[in-house]
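1. predicted model follows, preceded by the sequence.
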Amino acid sequence: MMENAAAAKASPYAIELDGCTFCYKGASRPSLRDVSLKIPRGQCVVVTGQSGCGKTTLTRLVNALIPLMYEGDLQGEVLVAGKPVSAWTMGELSAHVGSVFQNPRSQFVNLDVTSEIAFGCENFGIDREEMVERVAQAAATLGIEGLVGRGTEALSGGQKQSVILASAYAVHPDIFVLDEPTASLDVHAMRNLARTVALLKSQGKTVLISEHRLWWLDGIADRYVVISDGSVMGDWAAAEFLAMPFETRTDMGLRAVSLAEIDSAVAVSPLGNAVASNASRSPSYGKPTVCMSGVVAGYRGAPAVLNGLDFCLLPGSVVGIVGHNGAGKTTFARCMAGLLKEKAGVIEVDDVPLRAKKRAGRVYLVMQEPGYQLFSSTVDDELASACSSDGAEDSLGNKDRIAAIKAALALEGLADRHPLSLSGGERQRLSIAAGLLSSARAMILDEPTSGLDYRNMRRIDAQIARMRDAGIAVFVVSHDYEFLCSACDEITLVEDGRIAERFPLNKATLPKLKLNFGFAEIQ
């Protein structure tokens, strides 16, 4: 332990990758190819690139999840604080490198928030008095004091993400590895995260962030490393990267780096621009596809999350659902889709009151964490299963439908891959493809762009436009301002388990959307 601590102080580099190539066990091609990267101590480095390019694999090399949890063939060398990863014990490395995974739910080991934040401190034998102080400090830094003492079961995805980051922060590691840390965060939580990363930098910590949403890192990141097909495509100082023309970065499949760029992209979006062309859209208004009246819903042993909610979803409409983390958005979606039974109220689909079990299938939910709804052994089997749930018997026709949706969502080369071996963005697209092949009357997308790059965000946007044209009602839960602007006709604000406001999305109402997101405080 003392030897590793001495190496940490002696080496000028926190992280070094030298000629690293890695191929997962059973994979036909490597996920990383000859990657070399040196990160000095105290830098904040952002690794970005298209979905499936190898970003998460790179982070797993640094925190030793490869080869501890993910087997495969590794060539090259990985050093942390000047020592090969293989020379650290897992306990020592965990104290030195704090990790936040892409799916925070997979990191939870306790049933209450306080114990979860304290978990790492307990493992490293920190005395109780200091542990209590660290838990309080971590919660305050992440802005989640209100969650302390609460159970973890009813937390939203964004709240879970913040709790896991607080748990890593409380251990006081020298290096932080964050994999898609904003995937489920609202703007307020993202701003807290940005302040936290800036604080870590001021304390001399090293931060490695794998990320698609880039705007919140403006002024914080020191370097941007772009990965393409497993190789380093470019490594730029922040000023150089930010000075690139927007079109140059979008050609690489990258998202906007500032709010100004987002607004510029919305104004010229070629795929269903909500600001410029919303006035010309004409959803197929008629009888509601889904109507919820006086709905009360929640989780066992906890107060109700939905409190007398009233809502109608019309055919051919695309409604964006917004609200802060914990407002009830995902509970709203799960209840509509029949995955959570309402405690009171009525939910109708096509004018017919349906109990929760009967709604499943008629209303299709693409979950925030799609790995929990992918059950087949290959991508093609997953899509064939979706076709069979549609009741279609035409195998030839199904093959054509599957081929078309794979092409539309860039899934062609993944036919024989196991769904859980895919990247987060690839799983997201697969789950959406399965939904599109179902016979659902309404489609719910819960944070559909988490883990998605610019090109794949546009692919999802195009599929939503197809659903709208086919008269399918679309319900989008998202904190992604860039995506909502390009995809939605209407915005619904959820507060404290009720509908606080609904308004059409157009040029005149865009400032209202920004205000609800909290961007007015940023600009």
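-> Received the coordinates, thanks. Here the structure is a predicted model, which means the values were calculated and not measured.
2. for the rest of this, base every contact and every neighbour count on C-alpha atoms.
-> Will do.
3. what packs against the longest strand along the chain?
-> Ranked by number of residues, the top strand in the chain under DSSP state E is strand 13-24. Using 3 or more CA pairs under 8 Å, 6 or more residues apart in numbering; DSSP states H and E, the elements in contact with strand 13-24 are strand 32-40, strand 72-80.
4. just so I know, which of those lies nearest Gly301?
-> Gly301 lies closest to strand 72-80 among the helices and strands packed on strand 13-24, at 43.2 Å (CA to CA).
5. in that closest one, what's buried?
-> 74, 77-80 (16 or more other CA atoms under 10 Å).
6. what's the angle between the longest strand of the chain and strand 32-40?
-> Here strand 13-24 runs at an angle of 170 degrees relative to strand 32-40 (axes from the mean of the first three to the mean of the last three CA atoms, to 10 degrees).
7. contacts for strand 13-24, please.
-> 8, 29-42, 62, 70-82, 175, 206 (CA atoms under 8 Å, 6 or more residues apart in numbering).
8. repeat that for stretch 146-166.
-> So stretch 146-166 is contacted by 99-100, 104-105, 107-108, 110-114, 116-117, 135, 138-139, 141-142, 144, 181-186, 189, 299, 302, 325-326, 328, 330, 368 (CA under 8 Å, 6+ apart).
9. surely Val47 is in a helix?
-> No: read with DSSP: H, G, I helix; E, B strand; the rest coil, Val47 is strand and lies in no helix.
10. verify the stated contact: it with Tyr224.
-> Yes: between Val47 and Tyr224 there is a contact at 6.0 Å, judged by CA atoms under 8 Å.
11. all strands for the stretch 51-200 of the chain, in order.
-> Secondary structure of the stretch 51-200 of the chain (DSSP state E, counting those that start in this stretch): strands at 72-80, 83-84, 97-100, 175-179.
12. next, the one to line up against it:
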Amino acid sequence: MITIKNLSFQYSTEEDFVLRNIDLSVHQGECILLCGKSGCGKSTLLKIINGIIPEFYQGKITGSVEVAGMNPFETEIYKISEKVGSVFQNPKTQFYTTNTTDEIAFALENYGVEREKIQKRLKEVQETMHVSALMDRNIFALSGGEKQKIAIAAVYALNPEIFVFDEPSSSLDMDSMIELSKLMERLKEEGKTIVIAEHRLWYLKKIVDRAVYLENGKITKEYSMEEMQNLSEEERYRTGLRHTDFSGNAWKEKSAILLSASEKHTDIEKRSFVSRLFKVEREDFAVIRDSSGNALELEIKDLLYKRKERTIFRIDRLGFERGKIVGIVGKNGMGKSTFAKVVCGLARQTTGEICKNNEGISVPKRRKNSLLLMQEINNQLFTDSVYDEIRLTSAFKEEEQLCTCMADMQIDQLKEKNPHSLSGGQKQRVVILSALLSKKKIIFLDEPTSGLDYASMKVVAKNINKFKAEKNLILIISHDMEFLEEVCDRVLFFPL
């Protein structure tokens, strides 16, 4: 299905080649994992397979590529997209409508599929991907994970021969990752070919046939999933490859259930959700209703947030201790990101109080004292160089101090580069460091590791821990359990 011979590619904006002498063959029905550290060329290789390069990105190309019998350098992209379906890391970049049902039907309409067949296909997609609850909704009112589900469903509806996935799990909760795993199994059974660039590996353990490892734009090795599972910690750090198993054992001491949003589910059902995720007994989790009695930086009392008539979340009483790193996890669409906006003063609660020392903190004061790092990192890059980006929000202004911090985050070599030209994982490290160096005392990070390999994740965890004494509170929304286990003092669960 895919034959690549001696391929090299250099972006017109870059001095060096991003891909070098790539040779790769992918057979029908295979699932191939592209892996390697952030910036190694995985996404660029996917863009060549699906024709985005050279259609939208200019540069120097040598070598040959054949995809489903077509040369993507000479074939119009609409013809390629009949055979190759793509799911990008940021789902917003591939939406064409504002309604979820319209979005899933959009490609089918473009190819002139009859209305009755479109309706039939929509029902099949709903049943297979379990997205019935997301149908006929405003796309921009969805959570990041829900948007990702719609993007995947829209590609699945077209039924291409080759599926290309770029970090598809970046915004998905654990249940949704398991659903994605089952979908990929089904695609393989149907004889579809899958090429996936991904850092989180545990949900792909039984699907991937072989892993192709890229380093500095070259294919340097191929792994079986068994070989990846048996890597030493030193090899894992050197290669950036994540674990293929997740045990969750360290969560028993950190975890608690945050009682909030849903009026439909009992406490027992909420605890059951946590137990299913981490395979532990219910009594291992304490239900948090009141603060622990230690010095508190933030107190929440009877907090309710409604969107129109729908309750997004409700929290009876909750306290956050000073100098702690707290993780917040839960299923997609449960209001975690909205909770962050309310705490940071970017959205106003319907009722309830956010306090410190029993005094309410006004919305303007919350805005002044807090910083929210959102999922959409491209919306938070403002300058023409990485150095200027870091300096923009930094409490430090001396170049020596800034360069030391950049070296600690391993982005000092990117100092002069335009932030928008970086890989997803490199952008993440830039905006995370910008947040940590700010004067803000409360920092909310929303999915900060979506594009990070194992080594980069470790670096980010180390830097966050280094700054937690200076920041009064760091709150992290994430589905990256491996990262949260590394960095958090405590983990709260939003309910089903």
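-> Everything's here; your move. No experiment lies behind these values; they were computed from the predicted model shown.
13. redo the strands of the stretch 51-200 of structure 1 as CSV? Include distance to Ser431 of structure 1.
-> Below are these laid out as CSV (distance: least, CA to CA, whole Å):
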stretch, distance to Ser431 of structure 1
strand 72-80, 26
strand 83-84, 38
strand 97-100, 23
strand 175-179, 20
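14. which one of the ones you listed lies closest to Ala487 of structure 1?
-> strand 175-179 (25.8 Å).
15. restricted to buried residues, select the contacts of stretch 146-166 of structure 1 in ChimeraX.
-> Buried members of those, defined by 16+ other CA under 10 Å, are picked up in ChimeraX with:
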select :99,100,104,108,112,113,114,116,117,135,138,139,141,142,144,181,182,183,184,185,186,189,325,326,328,330,368
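16. next, the contact list for Leu452 of structure 1, please.
-> Contacts of Leu452 of structure 1 (CA under 8 Å, 6+ apart): 50-51, 212, 425.
17. closest to Arg502 of structure 1 out of those residues?
-> Using CA to CA, the contacts of Leu452 of structure 1 come closest to Arg502 of structure 1 at His212, 28.7 Å.
18. mind checking which of the contacts of strand 13-24 of structure 1 are buried?
-> Of the contacts of strand 13-24 of structure 1, these count as buried by 16+ other CA under 10 Å: 8, 30-37, 39-42, 62, 74, 77-82, 175, 206.
19. may I see the buried residues of the host helix or strand of Asp400 of structure 1?
-> Assigned by DSSP states H and E, Asp400 of structure 1 falls within helix 395-408. Neighbour counts over helix 395-408 of structure 1 (16+ other CA under 10 Å) mark 398, 401-403, 405-406, 408 as buried.
20. now it, how far from the centre of its chain.
-> The chain centroid and the centroid of helix 395-408 of structure 1 are separated by 27 Å under CA atoms, centre = their mean, to the nearest Å.
21. residue range for the following helix or strand past it in structure 2?
-> Proceeding N to C from helix 395-408 of structure 1, the next assigned helix or strand is helix 424-437, under DSSP H and E. Mapping helix 424-437 of structure 1 onto structure 2 (TM-score structural alignment) gives residues 424-437.
22. picking up where we left off before, what's the closest of the contacts of Leu452 of structure 1 to Asp480 of structure 1?
-> Looking across these and measuring by CA to CA, the closest to Asp480 of structure 1 is His212, at 11.1 Å.
23. how many residues are close by that closest one?
-> Residues within reach of His212 of structure 1, counting by other CA atoms under 10 Å, total 28.
24. please say which position in structure 2 it maps to.
-> Checking TM-score structural alignment: His212 of structure 1 goes with His199.
25. rewinding a little: of all the contacts of Leu452 of structure 1, which comes closest to Ala243 of structure 1?
-> Distances from Ala243 of structure 1 to the contacts of Leu452 of structure 1, taken by CA to CA, are shortest for His212, at 18.0 Å.
26. verify the stated contact: that closest one with Leu254.
-> Yes: in this structure, His212 of structure 1 is within contact of Leu254 by CA under 8 Å, at 7.0 Å.
27. any residues in contact with both of the two?
-> 48-49, 453.
28. turn those into TSV, columns for distance to Ala14 of structure 1 and neighbour count.
-> Formatted as TSV, those follow (distance: CA to CA, whole Å; neighbours: other CA atoms under 10 Å):
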residue	distance to Ala14 of structure 1	neighbour count
Thr48	19	27
Gly49	22	27
Asp453	28	24
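29. separation between the residue mapped onto Ile49 of structure 2 from structure 1 and Leu17 of structure 1?
-> Using TM-score structural alignment, the partner of Ile49 of structure 2 in structure 1 is Val62. Val62 of structure 1 sits 9 Å away from Leu17 of structure 1, going by CA to CA, to the nearest Å.
30. what sits in contact with each of the two?
-> Contacts common to Val62 of structure 1 and Leu17, judged by CA under 8 Å, 6+ apart, are 78-79.
31. tell me which element Phe241 of structure 1 falls in.
-> helix 238-242.
32. mean per-residue distance, the next helix or strand after that helix versus structure 2.
-> Using DSSP H and E, the helix or strand that follows helix 238-242 of structure 1 in sequence is helix 246-251. Overlaying structure 2 shows helix 246-251 of structure 1 at a mean distance of 3.9 Å from the equivalent residues (mean CA distance after the TM-score superposition for structure 1).
33. for helix 246-251 of structure 1, buried residues please.
-> 246, 249.
34. only the buried residues of the following helix or strand past it, if you could.
-> Downstream of helix 246-251 of structure 1, the first helix or strand assigned by DSSP H and E is helix 259-268. Across helix 259-268 of structure 1, burial judged by 16+ other CA under 10 Å covers 259, 262-263, 265-267.
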